[in-house]
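Asker: Fold the stuff below for me.
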Amino acid sequence: MHEWAKAVLLWLLKVPAEPKPPEGTASSVRVFRAGRNYYYWRLVQWAAIQLGIGLMVVGTFAGPMVLKKPAKNPPPAWLMAVWGVAGTGVVGLFVLSLPVTYFKQRIDYEMRWYIVTDRCLRVRSGIWSVSELTMTFANAQDIRVSAGPLQRLLGLADVKVTSAGGGGGSEQLGPSHMAVFEGVDCAEAIRDLIIGRLREYRDAGLGDPEDKQRHAAVAGVAGAAGGALELPAARDAARVVLAEARTLRAVLERGAGA
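Answerer: Alright, predicted model coming up:
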């Protein structure tokens, strides 16, 4: 029943069951999901909210009718009847909403995807409002693992990868970009994987296709001029390569010290 309802909902909302892997070799694709305890914690939060709403509904409509004291001027019988019908309707709607809100918690957990390749990472979540962020390793600046007391108790943590520049199809989040692997139970493994992929990326001298074409064009011009390194275009290309190398080195050093 759950899988059938999920398939129908995905079809109605035109949301693919799985995201496409970002740019990279097929053999390098690694897929991660939120930890099971993350789902259980979300259920505990959902149950607490529903319990509070239920007590408020029952207290509002049933309390005055059950605990009422004799009054000198009691309300008309028709008003009490309307109050009773309204209360019954509200309670009925609340009961009917329970499986819907529970299903939303389940589907939000199952539609949370974290994908890493040898060139990019991608984070996608949501089904009513889909949020997808893709970041290339050329733009990654910082990798951090964070966990609060409750997360540590549940064996969960968040892996946060930030980038100060645009590009890579990243969704802008204020002054920087941040991809968050939220509620994972293998945070250190994800961090080490990303650091290893960054090291391979640096050693291979990879970059964005636009950067490769620009650097190749600059190299061709410099070669035609007899290797005149003082050309402005050559100097600009050298500065770009140096800045990218420094960024990757800083990321690797911070990751190794985390």
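Asker: contacts and neighbour counts: CA atoms only from here.
Answerer: OK.
Asker: hey, where'd the strands end up in the stretch 1-150 of the chain?
Answerer: 30-32, 113-116, 120-125, 131-136, 142-146 (DSSP state E, counting those that start in this stretch).
Asker: Let me see the ranges of the helices in the stretch 51-200 of the chain.
Answerer: 63-66, 77-110, 149-154, 187-204 (DSSP state H, counting those that start in this stretch).
Asker: Looking at those, which is nearest to residue 33?
Answerer: Closest to residue 33 of the helices of the stretch 51-200 of the chain, according to C-alpha to C-alpha: helix 77-110, at 8.1 Å.
Asker: quick one more, to check against the first:
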Amino acid sequence: MRVPEQVILRASQWCYRGVWRFVTDWLDVPEQPPTFTGANDTRIQSFRPAEGYLRYLKLFFWIGLTLFDGVLFVGWIVLLVSFPIAGILLAAPIWAIMILPDIVAYIAIHLRYDTTWYVLSDRSMRIRRGIWLIHETTITYENIQNVSIHQGPVQRYFGISDVLVETAGGGTGAHGEQVTLGHAGRLEGVGNPSEIRDLILSKWQAAKSAGLGDEPQAPHASSPIPVATLDSEPDVRLLEEIRDLAVALAQE
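Answerer: The predicted structure follows:
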């Protein structure tokens, strides 16, 4: 008989609290969100994926574990019926194989969730993930080319989406041609994707405006237009001579 899910859940939570403290202390994993040097701290917004993202990850975890444990359990029953002694002797390791991966996978999912941070400052955004290898992606708003929202049917059920931020930059290829070198940052499992997209776009617009500087002012409507005037008598005589010469050439 399969171990009740609540028993596995309580055991996993107990193990996770101890493992989380051990891992963060041993690997020196920062518990606080990333910071920005020189950024205005009052305008920094830090957040994690929505709780629906954790349930989303657990769904695929339980599907995989159910299939794996189901096959292993049926195999053990067949072994127990065919070779009772071997089935009894292998009962403990087989059940350990069915239970321990549940706990390990549960801990891994929570570690992934708890170490994911999304931080937006007034000049750039930063995404951090990882325990063993901490991966941080920093994107300045001025380099953003596109911000899009992606949501699959399962994500829709859990009320989450991914916000994809794409950038592009210029570079030179092997033969001197211009190529586009871009990368992307993905904010996974957020519950308010439209708000986050609009916030990023507003910061992008503010960064663009700040980078362009003051726009030149258009001439005032009442400003007089300078007009050339002929006030001196030599100028008038010169124009008369040019007129007379033009008339003489036309008559020839």
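Asker: Reformat the strands of the stretch 1-150 of the first structure as TSV; add mean neighbour count and distance to residue 105 of the first structure.
Answerer: Below are the strands of the stretch 1-150 of the first structure laid out as TSV (neighbours: other C-alpha atoms under 10 Å; distance: least, C-alpha to C-alpha, whole Å):
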stretch	mean neighbour count	distance to residue 105 of the first structure
strand 30-32	15	19
strand 113-116	22	15
strand 120-125	22	12
strand 131-136	20	16
strand 142-146	18	23
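Asker: per the alignment, residue 122 of the second structure corresponds to what in the first structure?
Answerer: Here residue 122 of the second structure is matched to residue 118 in the first structure, going by TM-score structural alignment.
Asker: on that earlier part again, can you say which of the helices of the stretch 51-200 of the first structure is nearest to residue 10 of the first structure?
Answerer: Comparing the helices of the stretch 51-200 of the first structure by C-alpha to C-alpha, helix 77-110 comes nearest, at 10.0 Å.
Asker: Let me know how buried residue 141 of the second structure is, in neighbour terms.
Answerer: Here the number of neighbours of residue 141 of the second structure (other C-alpha atoms under 10 Å) works out to 24.
Asker: any idea how far it lies from residue 100 of the second structure?
Answerer: 44 Å (C-alpha to C-alpha, to the nearest Å).
Asker: picking that back up, residues contacting the match of residue 122 of the second structure?
Answerer: Residue 118 of the first structure is in contact with 24-25, 28-29, 197-198, 200-201, counting by C-alpha atoms under 8 Å, 6 or more residues apart in numbering.
Asker: If we use 6 Å, what do you get?
Answerer: Contact analysis of residue 118 of the first structure by C-alpha atoms under 6 Å, 6 or more residues apart in numbering lists 24, 28, 197.
Asker: Just the buried residues of the residues you listed.
Answerer: The neighbour count (16 or more other C-alpha atoms under 10 Å) marks residue 197 as buried among the contacts of residue 118 of the first structure.
Asker: Output the contacts of residue 118 of the first structure in CSV, with distance to residue 182 of the first structure appended to each entry.
Answerer: Listed next are the contacts of residue 118 of the first structure as CSV, based on distance: C-alpha to C-alpha, whole Å:
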residue, distance to residue 182 of the first structure
24, 23
28, 22
197, 20
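Asker: ok, so of the contacts of residue 118 of the first structure, who is nearest residue 249 of the first structure?
Answerer: Closest to residue 249 of the first structure, out of all of those and judged by C-alpha to C-alpha, is residue 197, at 12.7 Å.
Asker: That closest one -> the second structure?
Answerer: Matched by TM-score structural alignment, residue 197 of the first structure corresponds to residue 203 in the second structure.
Asker: on that earlier part again, quick one: closest of the helices of the stretch 51-200 of the first structure to residue 19 of the first structure.
Answerer: Closest to residue 19 of the first structure of the helices of the stretch 51-200 of the first structure, according to C-alpha to C-alpha: helix 77-110, at 12.2 Å.
Asker: so who does the residue nearest the centre of the second structure touch?
Answerer: With distances taken as C-alpha atoms, centre = their mean, residue 186 lies nearest the centre of the second structure, 2.8 Å away. Contact partners of residue 186 of the second structure, counting by C-alpha under 6 Å, 6+ apart, are 163-164.
Asker: What does it correspond to in the first structure?
Answerer: Taking TM-score structural alignment, residue 186 of the second structure has residue 180 as its aligned residue in the first structure.
Asker: The second structure: which residue goes with residue 103 of the first structure?
Answerer: Checking TM-score structural alignment: residue 103 of the first structure goes with residue 107.
Asker: hang on, isn't that match packed against residue 16?
Answerer: Yes - at 5.4 Å, residue 107 of the second structure counts as touching residue 16 under the criterion of C-alpha atoms under 6 Å.
Asker: Distance to residue 193 of the first structure added to the strands of the stretch 1-150 of the first structure, as TSV?
Answerer: Listed next are those as TSV, based on distance: least, C-alpha to C-alpha, whole Å:
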stretch	distance to residue 193 of the first structure
strand 30-32	9
strand 113-116	8
strand 120-125	11
strand 131-136	14
strand 142-146	11
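Asker: Can you check which of the ones you listed gets nearest to residue 84 of the first structure?
Answerer: Minimum separation from residue 84 of the first structure across these (C-alpha to C-alpha) falls at strand 120-125, 41.8 Å.
Asker: how big is the angle separating that closest one from helix 187-204?
Answerer: Taking axes from the mean of the first three to the mean of the last three C-alpha atoms, to 10 degrees, strand 120-125 of the first structure and helix 187-204 form an angle of 150 degrees between their directions.
Asker: Just give me the mean distance for strand 120-125 of the first structure relative to the second structure.
Answerer: Aligned to the second structure and superposed, strand 120-125 of the first structure gives a mean residue distance of 0.9 Å (mean C-alpha distance after the TM-score superposition for the first structure).
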